[in-house]
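S.K.: give me a model of this one.
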Amino acid sequence: MVVAVGRDEERIKESLEEMKGLCRTLGVEVVEWLWQKRAKPDPATYFGKGKLRKLKEIMKFCEADLVVVDDEITPVQSKNVREYLEMEVLDRTQVILEIFARHATSEEGKLQVEMASLLYELPRLVGKGEELSRLGGGIGTRGPGEPLLEVLRRHIKNRISQLRKRLREIEKEREIQRKQRLEKKIPHVSIVGYTNAGKSTLLKSLTESDVYIADKLFATLEPVTRRLRLKSGRLILMSDTVGFIKKLPHTIVSAFRATLEEVKYSDVLVHLVDASDPYAEEKMKASEKVLEEIGADRMPRILAFNKIDLCPRDRIEMLKRKHPEALFISAEKKAGLDHLLEKLEEILSQRDVQETLKIPIEKIGLVYALKDRLEILGEDYRDEYVLVTVKADKEILELLKGKVAS
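M.R.: Model (predicted):
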């Protein structure tokens, strides 16, 4: 059992509720909250002396065996609190890193998590305790008199360098795949939003595909992409993405930046929000901040409030007044998804142009070969050619014209 603690900041209850969800994702239960009113944490123990004594009493009364701090604490603070309470102490960053480590499945995901963990650990080697001050020696060290601290620091730096090299190689592979996708001119739609907003459920419902779903934070770490055919016949690619969260540790942002920035190459974003969440507005702002940080804040997007089946009517009406441009759906119940698809079609078609082409009969197959990427509005067969009226992205039309002319 866990006691969650934090400083009395704005929206402290929201923050601790989120920490409760993070702990639940790890399979542990938060049995009590505690927060303190301090402008700055105590440099030695994070808490003041009185609050630290109270925390020890609470831990004993609740029979808890773990403290999680809704903040990033220093090694000195962690060591002192751990020794005083005589039990394990984790900060917010460590909790999130543990969740990421459990949920990473691909090679890239695992490498990103390892690098984030090492980036977190490296500046914390100093102050780890007397165990790092003893002398090291042996194969791979500079000599028998080298401090173990220096050995560990050099080892971590070397490993980070190896990880960065491999991640750059994976990024190059992704760049090739992205280039191939762009050459095919298949529109790409990314579902973005706060963690646990229902992005994976929406992808599964729209594409009727097998997508992992769990009522946990950060259930999805690697982008999942599926094909979806719109009513017009146009084929699009739709991707689920890693969820956003407030106070996301900078080490994780750094390690996952390449994955997050994949969103920038989408044609449309679907910003999904959990309508039933009492802190939905704040989480929308947090998501917008992440989109701004990765340079995706000016992209065409659709704001969609999900989980309306869990909301009372007056809450839905309130959200509609505040966000008249938004759509309201239930991904799980498949309610309102037709409106979402229509809106996607509308946005994508804004880039389209309509043109009537004169196609030799023997080359009419070239038109049908691109039917996934254009809409055929009419066909008028003549003796030696066909007048085909199509609607498509300008680049697709130029591609078709080039094929016909060759």
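
S.K.: switch to C-alpha atoms for all contacts and neighbour counts from now on
M.R.: Fine.

S.K.: contacts for the strand or helix carrying Glu121 next, please.
M.R.: Following DSSP states H and E, one finds Glu121 within helix 107-121. Outside helix 107-121, the residues that touch it by CA atoms under 8 Å, 6 or more residues apart in numbering are 97, 100-101, 104, 156, 160, 163-164, 167, 170, 221-222, 251-252, 254-256.

S.K.: now the helix or strand that contains Lys401: buried residues?
M.R.: Taking DSSP H and E as the criterion, Lys401 maps to helix 394-405. Buried residues in helix 394-405, counted by 16 or more other CA atoms under 10 Å: Ile396, Leu397, Leu400, Lys401, Val404.

S.K.: tell me which strands and helices that helix is in contact with?
M.R.: strand 352-360, helix 364-369 (3 or more CA pairs under 8 Å, 6 or more residues apart in numbering; DSSP states H and E).

S.K.: what's the local residue count around the residue lying closest to Ser15 once chain neighbours are set aside?
M.R.: Leaving aside its chain neighbours, Ser15 sits nearest to Asp70 (7.5 Å; criterion: CA to CA, 6 or more residues apart in numbering). Other residues within reach of Asp70, judged by other CA atoms under 10 Å, total 23.

S.K.: state the distance from Asp70 to Val367.
M.R.: The spacing between Asp70 and Val367, counted by CA to CA, to the nearest Å, is 58 Å.

S.K.: and Val28, by the same measure?
M.R.: Separation of Val28 from Val367 (CA to CA): 57 Å.

S.K.: more crowded one of those two?
M.R.: The neighbour count for Val28 versus Val367, taken as other CA under 10 Å, is higher for Val367 (21 against 14).

S.K.: residue contacts, the more buried one?
M.R.: Leu400.

S.K.: look up how far Arg373 lies from it.
M.R.: 10 Å.

S.K.: run the angle between the helix holding Lys401 and strand 352-360 for me.
M.R.: Angle of helix 394-405 versus strand 352-360, following axes from the mean of the first three to the mean of the last three CA atoms, to 10 degrees, is 10 degrees.

S.K.: ok, and what's touching helix 394-405?
M.R.: Against helix 394-405 from outside (CA under 8 Å, 6+ apart): Lys185, Arg351, Asp352, Val353, Ile359, Pro360, Lys363, Leu366, Val367, Leu370, Arg373, Leu374.

S.K.: can I assume the fourth one is in contact with Ala392?
M.R.: Okay, so that is Val353. Yes. Look at Val353 against Ala392 with CA atoms under 8 Å: they come within range, at 5.7 Å.

S.K.: give me the more crowded residue out of those two.
M.R.: Neighbour count, other CA under 10 Å: between Val353 and Ala392, Ala392 has more, with 22 against 14.

S.K.: now do the SS call for the more buried one.
M.R.: Following DSSP: H, G, I helix; E, B strand; the rest coil, the label given to Ala392 is strand.

S.K.: which SS state does the one residue sitting closest to the centre of the chain fall under?
M.R.: Centroid-nearest residue in the chain: Val242, 2.2 Å away (criterion: CA atoms, centre = their mean). The local conformation at Val242, judged by three-state DSSP, is coil.

S.K.: one more, please, to line up against the first structure:
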Amino acid sequence: MPELLETQNNETETVLLIGVVLRGEEEWKVKDTMDELAQLAESAGAVVAGRFLVRQQKIKAGHYIGTGKAEEISDWIKENRVSMVVFDDDLTPAQGRNLQNVFETRVLDRTQLILDIFAQRAQTKEGCLQVELAQHQYLLPRLRNMWTHLERQKGGIGLRGPGETQLEMDRRRLQDLVRTLKRDLELVRTRRTEQRRGRRRHGWALVSIVGYTNAGKSTLLNRLSGADIYTENQLFATLDPTTRQVELPNHEPMLMTDTVGFIQKLPHHLVDSFKATLEEVVEADLLVHVIDASHPQVETQIEAVHKVLDEIGGLEKPMLYVFNKIDDEKGRNAAKRLARQFQKSVCVSAQTGENIDALFDELADCLKGRKVELKLSVPLSEGKLLSVLQKNASILEQEYEGDRADLLVRVSPQLAAQCRPFSTEEEPENEW
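M.R.: This is a model prediction of the structure:
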């Protein structure tokens, strides 16, 4: 497993952050991701002792930043008693090993830091499975680095040492674990697919909340549904997806799911590991993209979310942009400016509830094409259908005459197909 941010005596970790600016790269972008790396470190429970921004022509194969700069940073580490170094980019196994030898302290990269936070925040069985898969997939190519104390064992015919044997045994064991985890997650995906089919049969609108981490997604879901999901001003405060029922002003129900937040430089294998969760995004009828309008790099965050959505096949889904945190003056001004760039958008404060009614109206407008209005005359002997209509349709009018119920209902296309034998109209109206 990747190393976690905790010491044996439970003391707080002090970390040094290192980023690299390559020739032709914009320095402000690297500084922005370094700010995010600092937030990640703090979310993991560490204290940032300092930062180094290294400018160089290209990445050095051996030490990533070159031996001279590594020695300079090593002196700083010893003077300031830093317990760990975190790089803003992913390191190869060899680079991590070489840097650790120079610094004489633990060296992590951005992915290891994210994995540590995920491991802390995952609560459900599904979340833990996804985190464990990502950890093992990250660890697999790095096994050799863990067995450097056995390097004296030379291989060769008749001379294969226990170090090589143990390495191969661990590699096979990890590969078996990865296969087992993938099978378990495939069962999760199958179960989620069945749940979505059930929801669609009953006419539920499926809405997924997406957005950059710490944009206010969980706070917004709490505001809309009256739920009490954990929220905190930190990156990846919630990891496990949460689904809640929300009723629109026209009394139409929908199911809204809060998904894992996105960040810049989100590792590809993390996206792959969380496919079971991210499928909620792909299968949704509508995406609600929550944006922290008060953030200084709000445009960059929007681009990062779009990049991940494009990667998982969700960018073409209908999307409502929600510019959050207008209770902040800077956020209010930015939200007004940004909202003009998007056809479907609304400015709100999930924290205070400001303009939430306008968001409800926009949600109803975005989902209006999902319903069909029908006039029905249903025999009372069709008790099963009447029960389904009571649970899953909006009944606008109802009147009972003899052994029949005359109804005006608004239903999903799937339910409309079941009701058409009892329709009193030749063609249903597509309204709402």
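
S.K.: thinking again about what came up before, which members of the buried residues of helix 394-405 of structure 1 are the farthest-apart pair?
M.R.: Ile396 and Val404 (12.4 Å; CA to CA).

S.K.: which residue sits closest to Val69 of structure 1, ignoring its sequence neighbours?
M.R.: Closest residue to Val69 of structure 1 apart from its sequence neighbours, by CA to CA, 6+ apart: Asp91 at 4.5 Å.

S.K.: now that neighbour: how far from His250 of structure 1?
M.R.: Taking CA to CA, one finds Asp91 of structure 1 at 14 Å from His250 of structure 1.

S.K.: what do you get for Val68 of structure 1?
M.R.: 19 Å.

S.K.: between those two, who's got more neighbours?
M.R.: It is Val68, of Val68 of structure 1 and His250, that has more neighbours when counted by other CA under 10 Å, with 22 against 13.

S.K.: what residue of structure 1 matches up with Lys375 of structure 2?
M.R.: Counting by TM-score structural alignment, Lys375 of structure 2 lines up with Thr356 in structure 1.

S.K.: wait, doesn't its match sit right on Val386?
M.R.: No. Between Thr356 of structure 1 and Val386 there is no contact under CA under 8 Å: 9.8 Å.

S.K.: tell me which of the two has more neighbours.
M.R.: Between Thr356 of structure 1 and Val386, counted using other CA under 10 Å, the more crowded position is Val386 (20 against 15).

S.K.: residue contacts, the alignment partner in structure 2 of Asp240 of structure 1?
M.R.: Alignment note (TM-score structural alignment): Asp240 of structure 1 maps to Asp258 of structure 2. By CA under 8 Å, 6+ apart, the contact list for Asp258 of structure 2 reads Ser208, Ile209, Val210, Lys217, Ser218, Leu221, Pro241, Thr242, Thr243.

S.K.: make it 6 Å
M.R.: By CA atoms under 6 Å, 6 or more residues apart in numbering, the contact list for Asp258 of structure 2 reads Ile209, Pro241, Thr242.

S.K.: pretty sure the last one contacts Thr257?
M.R.: The reference is to Thr242 of structure 2. Yes. In this structure Thr242 of structure 2 lies within contact range of Thr257 using CA atoms under 6 Å: 5.4 Å.

S.K.: so for those two, which sits in the more crowded spot?
M.R.: Comparing Thr242 of structure 2 with Thr257 by other CA under 10 Å, the one with more neighbours is Thr257, at 24 against 16.

S.K.: check which helix or strand the more buried one maps to.
M.R.: Using DSSP H and E, the element containing Thr257 of structure 2 is strand 253-258.

S.K.: and that strand, how far from structure 1 on average?
M.R.: Once the two models are superposed, strand 253-258 of structure 2 sits on average 0.9 Å from its counterpart in structure 1 (mean CA distance after the TM-score superposition for structure 1).

S.K.: the residue mapped onto Ser83 of structure 2 from structure 1 and Val273 of structure 1, how far apart?
M.R.: If you follow Ser83 of structure 2 across to structure 1 using TM-score structural alignment, you land on Asp65. The spacing between Asp65 of structure 1 and Val273 of structure 1, counted by CA to CA, is 35 Å.

S.K.: more neighbours: which of these two?
M.R.: Shown here are Asp65 of structure 1 and Val273; by other CA under 10 Å, Val273 has more neighbours (27 against 15).

S.K.: what do we get in structure 2 for that one?
M.R.: In structure 2, the residue paired with Val273 of structure 1 is Ile291, using TM-score structural alignment.

S.K.: mind checking the SS state of that match?
M.R.: Ile291 of structure 2 ends up strand, using three-state DSSP.

S.K.: now do the contacts for it.
M.R.: Applying CA under 6 Å, 6+ apart, the residues near Ile291 of structure 2 are Ala215, Phe323, Asn324.

S.K.: ok, so of the residues you listed, who is nearest Ser345 of structure 2?
M.R.: Phe323 (7.4 Å).

S.K.: list the contacts for whichever residue in structure 1 pairs up with that closest one?
M.R.: Correspondence of Phe323 of structure 2 to structure 1, assessed by TM-score structural alignment: Phe305. By CA under 6 Å, 6+ apart, the contact set of Phe305 of structure 1 is Leu272, Val273, Asp274, Ala275, Phe328.

S.K.: wait, is Phe305 of structure 1 part of a strand?
M.R.: Yes. Phe305 of structure 1: assigned to a strand according to three-state DSSP.

S.K.: for the longest helix seen in structure 2, give me the average deviation versus structure 1.
M.R.: Counting residues, the longest helix found in structure 2 (DSSP state H) is helix 162-201. Between helix 162-201 of structure 2 and the aligned residues of structure 1, the post-superposition mean distance stands at 2.1 Å (mean CA distance after the TM-score superposition for structure 1).

S.K.: in structure 2, which spans are strands?
M.R.: 14-22, 47-56, 84-87, 106-108, 205-211, 242-247, 253-258, 286-292, 319-324, 345-347, 372-379, 394-401, 404-411 (DSSP state E).

S.K.: residues contacting Tyr46 of structure 1?
M.R.: Gln77.

S.K.: with Thr220 of structure 1 instead?
M.R.: By CA under 6 Å, 6+ apart, the contact set of Thr220 of structure 1 is Val242.
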